[in-house]
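Asks: pasting the structure only:
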């Protein structure tokens, strides 16, 4: 304990471990916020403070406070989010989305879950689910429904109820299309009726009737390039989940099933010639402060 007492007592705000973007993580922010109230810092362990108690007693209370705060659900969510945004998948996807917003004044964001009916054998067939997604992506070149699609993200998961399934974000040129809920249903119907020949099902997260609290929190639908708050929500509350590594997936797949990619996105746009539209402001960091 004496060693920790000395280390925490000397800890200053300038001595921090940073993320790649220069933001302290949630554990360090929690520690620093509590240390600012520590009256025992700089005192010998057995010194009596103004309230008559030993400095070590205050130190022990601080440790208990840290443990209690770290158990809070909001702190654990913040920690999970912080771990996601430091992953290479998230960082490359952030650059991908920024390139799209550089090219288009606004994007129509559609968030779908694509899976299979409970009575379908395809839910346990990873090769078939992979082929169905590839067919969907390939068909976008000939299907007018995807005429204005400019980008996409997908994540493969495996669950005991749904088997293999995909979480998808589809990004359309917002100057050409609108009505995100309608687009979500049309694409979901296409997955169900055409791609999977009636074996599929879907969840349209753009519908507030499905989860009323989700629609604002997820920030799907039409997002303007200069709406920084909604762009941050898109990254932190939608994209971060898709980019999150899932070490449990490979342990959950049926024995003998082939391993394959669990995350994908469209190609990064190349900037050719003069950029369209007015000059854009410098990008802001989506990382939580």
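Replies: Done, it's in. Being a predicted model, the structure only gives us computed values, none of them experimental. Residues are numbered from 1 along each chain as shown.
Asks: only C-alpha atoms from now on, for both contacts and neighbour counts.
Replies: Will do.
Asks: ok, the residue most central in space within the chain to residue 286 distance?
Replies: With distances taken as CA atoms, centre = their mean, the residue of the chain nearest its centroid is residue 240 (1.2 Å). Separation of residue 240 from residue 286 (CA to CA, to the nearest Å) stands at 11 Å.
Asks: residue 262 too?
Replies: Counting by CA to CA, the gap from residue 262 to residue 286 is 24 Å.
Asks: same question for residue 164.
Replies: Taking CA to CA, one finds residue 164 at 30 Å from residue 286.
Asks: neighbour count: these two, which is higher?
Replies: Applying other CA atoms under 10 Å to residue 164 and residue 286 shows that residue 164 carries more neighbours, namely 25 against 17.
Asks: run through the residues that contact that one.
Replies: Residue 164 is in contact with 115, 123, 124, 125, 126, 129, 156, 157, 158, counting by CA atoms under 8 Å, 6 or more residues apart in numbering.
Asks: excluding its backbone neighbours, what's nearest the first one?
Replies: I take that to be residue 115. Once flanking residues are discounted, residue 115 sits nearest to residue 165: 4.5 Å by CA to CA, 6 or more residues apart in numbering.
Asks: correct me if wrong: residue 153 contacts residue 267.
Replies: No - Residue 153 is beyond contact range of residue 267, at 10.2 Å (criterion: CA atoms under 8 Å).
Asks: so what touches the helix or strand where the residue nearest to the centre of the chain lies?
Replies: If you go by DSSP states H and E, residue 240 is part of helix 240-243. If you take CA under 8 Å, 6+ apart as the criterion, helix 240-243 is touched by 81, 84-85, 87, 89-90, 93, 153-155, 167-168, 263.
Asks: ok, second structure coming up, stack it against the first:
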């Protein structure tokens, strides 16, 4: 199914509107008015992201708990006290409950990769008796002396967590996704350069492949990977890909769209025409045959000259400086940092096809009048 309402960049509201349900599923209504159940793993994926956002905000604020404000009598005149409602304490309790459930008490977290913030939070608070009691049961009552010790312990753990965020190893781990993005960009640029060394004209087709709003909550990483592998298998046998000379794909995740792929195809430009139709046929193959009607696609080649500042879609000759610049921009976009997918997927989220071996055959196309301007060494990496 063609997604005419497609918008590739989520809004801030979409990123923050993440639900944190922790049940076995939630009843809702689909577009046809039919009652359906949203599976719990859909909410767990959103919890992983929401926790990371909360941890980043908490780390930036650097707040501590105030015992005088927190410690309140359980009843008027009573010597038994409890810790009163407090935004920071509530955040700590929620984070503890979700992260411990995910990564300590169950096997749910085996499918996810905790962020450096979450890893250090579990190190600092994983053994906290108060948060376990408050998170999984109810806030306990205690003596005033015990309450003072509890607040002191929580602040000590908070201080240790804040301090861990300043360590070099934390910074190194946080930059892992940036390094991966840099390497992916370099790989894609190398592939494009090698293709232009082999072919004087490429037909560039980009199709974004996703799932319907009804189906996307049910699509986990394993399902998305299976569908992608099925599509890649058709490269060797479907007539659509007879002139395919290279490709790349990137897996992403968004709160509303769920898992989806950005696919970039390179065809022999002297043998392939009608890029818009080619993209449409690939999208229909995904939507109908590969996913069995669960899929959506967006044809990026359609009206590309009016949609993109640097258009790289369609036919690109080795001497076309303007379109090559578009390819650089597109490569940069397709390999941008994606922290969400990095947390939700332990497997591969980006891949390019092998570079063609120029020595395997003659360069395709007319003799070159000058050297190609494409040079990986001239790329300014992000």
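Replies: That came in fine, so what should we check first? What you are looking at is a predicted structure, and each value in this text was computed from that prediction instead of being measured.
Asks: quick one on the thing from earlier: for the contacts of helix 240-243 of the first structure, give me a markdown table that also has neighbour count and secondary structure.
Replies: Below are those laid out as a markdown table (neighbours: other CA atoms under 10 Å; DSSP: H, G, I helix; E, B strand; the rest coil):
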| residue | neighbour count | secondary structure |
| --- | --- | --- |
| 81 | 19 | helix |
| 84 | 21 | helix |
| 85 | 25 | helix |
| 87 | 15 | coil |
| 89 | 19 | helix |
| 90 | 21 | helix |
| 93 | 21 | helix |
| 153 | 21 | strand |
| 154 | 23 | strand |
| 155 | 22 | strand |
| 167 | 20 | strand |
| 168 | 22 | strand |
| 263 | 19 | strand |
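Asks: between those, which is nearest residue 28 of the first structure?
Replies: residue 81 (14.7 Å; CA to CA).
Asks: let me know whether the closest one touches residue 235 as I believe.
Replies: No - with contacts counted by CA under 8 Å, residue 81 of the first structure stays clear of residue 235, the gap being 10.6 Å.
Asks: rewinding a little: can you count the residues close to the residue nearest to residue 115 of the first structure?
Replies: Neighbourhood size, residue 165 of the first structure [other CA under 10 Å]: 25.
Asks: corresponding residue for it in the second structure?
Replies: Alignment note: residue 165 of the first structure maps to residue 260 in the second structure; criterion TM-score structural alignment.
Asks: try residue 223 of the first structure
Replies: Match for residue 223 of the first structure (TM-score structural alignment): residue 316.
Asks: is it true that its match lies in a strand?
Replies: Yes - when DSSP: H, G, I helix; E, B strand; the rest coil is applied, residue 316 of the second structure is found to be in a strand.
Asks: what's near enough to touch it?
Replies: By CA under 8 Å, 6+ apart, the neighbours of residue 316 of the second structure are 201, 202, 203, 204, 269, 323, 324.
Asks: which of the three states applies to residue 222 of the second structure?
Replies: helix.
Asks: burial of the equivalent of it over in the first structure, as a residue count?
Replies: Structural correspondence for residue 222 of the second structure with respect to the first structure (TM-score structural alignment): residue 127. By the criterion of other CA under 10 Å, residue 127 of the first structure has 14 neighbours.
Asks: contact partners for residue 127 of the first structure?
Replies: Contacts of residue 127 of the first structure (CA under 8 Å, 6+ apart): residue 258.
Asks: ok, 10 Å please
Replies: 164, 257, 258, 259, 260 (CA atoms under 10 Å, 6 or more residues apart in numbering).
Asks: so which of the residues you listed hold up in the second structure?
Replies: Mapping the contacts of residue 127 of the first structure onto the second structure (both residues aligned by TM-score structural alignment, their matches' CA atoms under 10 Å) leaves 258, 260 still in contact.
Asks: by neighbours, which of the contacts of residue 127 of the first structure wins?
Replies: Counting by other CA under 10 Å, top hit in these: residue 164 with 25 neighbours.
Asks: can you classify that residue as helix, strand or coil?
Replies: strand.
Asks: gap between the nearest residue to it once chain neighbours are set aside and residue 93 of the first structure?
Replies: Nearest residue to residue 164 of the first structure, sequence neighbours excluded (CA to CA, 6+ apart): residue 158, at 4.4 Å. Residue 158 of the first structure sits 22 Å away from residue 93 of the first structure, going by CA to CA.
Asks: for stretch 271-280 of the second structure, buried residues please.
Replies: Using 16 or more other CA atoms under 10 Å as the test for burial, stretch 271-280 of the second structure gives 272, 275, 276, 278, 279, 280.
Asks: among these, which are located in helices?
Replies: Judged by DSSP state H, the subset of these located in helices is 275, 276, 278, 279, 280.
Asks: in the stretch 151-289 of the first structure, which spans are helices?
Replies: For the stretch 151-289 of the first structure, the helices defined by DSSP state H, counting those that start in this stretch cover 180-190, 212-218, 228-233, 240-243, 248-252.
Asks: tell me roughly how far the third one lies from the second structure on average.
Replies: Going back to what we said before, that points to helix 228-233 of the first structure. Helix 228-233 of the first structure, aligned to the second structure and superposed, deviates on average by 1.6 Å (mean CA distance after the TM-score superposition for the first structure).
Asks: what are the contacting residues of that helix?
Replies: Counting by CA under 10 Å, 6+ apart, 94, 97-98, 101, 216-220, 222-225, 234, 236-240, 283-288 sit against helix 228-233 of the first structure.
Asks: how about 6 Å then?
Replies: 219, 286 (CA atoms under 6 Å, 6 or more residues apart in numbering).
Asks: then the last one?
Replies: Contacts of helix 248-252 of the first structure with the rest of the structure, by CA under 6 Å, 6+ apart, involve residue 158.
Asks: now it: buried residues?
Replies: Those buried within helix 248-252 of the first structure under the rule 16+ other CA under 10 Å are residue 250.
Asks: ok, the spatially closest residue to residue 169 of the first structure that is not a sequence neighbour - how many residues close by?
Replies: Of all residues not flanking residue 169 of the first structure in the chain, residue 111 sits nearest, at 4.6 Å (CA to CA, 6+ apart). The criterion is other CA under 10 Å. On that basis, residue 111 of the first structure has 26 neighbouring residues.
Asks: which helix or which strand is home to residue 111 of the first structure?
Replies: Short version, using DSSP H and E: residue 111 of the first structure is in strand 106-116.
Asks: where does that strand end up in the second structure?
Replies: By TM-score structural alignment, strand 106-116 of the first structure lines up with residues 201-211 in the second structure.
Asks: mean deviation of the matching stretch from the first structure?
Replies: With mean CA distance after the TM-score superposition for the first structure, stretch 201-211 of the second structure averages 0.6 Å from its match.
Asks: thinking again about what came up before, and the equivalent of the residue nearest to the centre of the first structure over in the second structure, how far is that from residue 321 of the second structure?
Replies: Matched by TM-score structural alignment, residue 240 of the first structure corresponds to residue 332 in the second structure. Separation of residue 332 of the second structure from residue 321 of the second structure (CA to CA): 17 Å.
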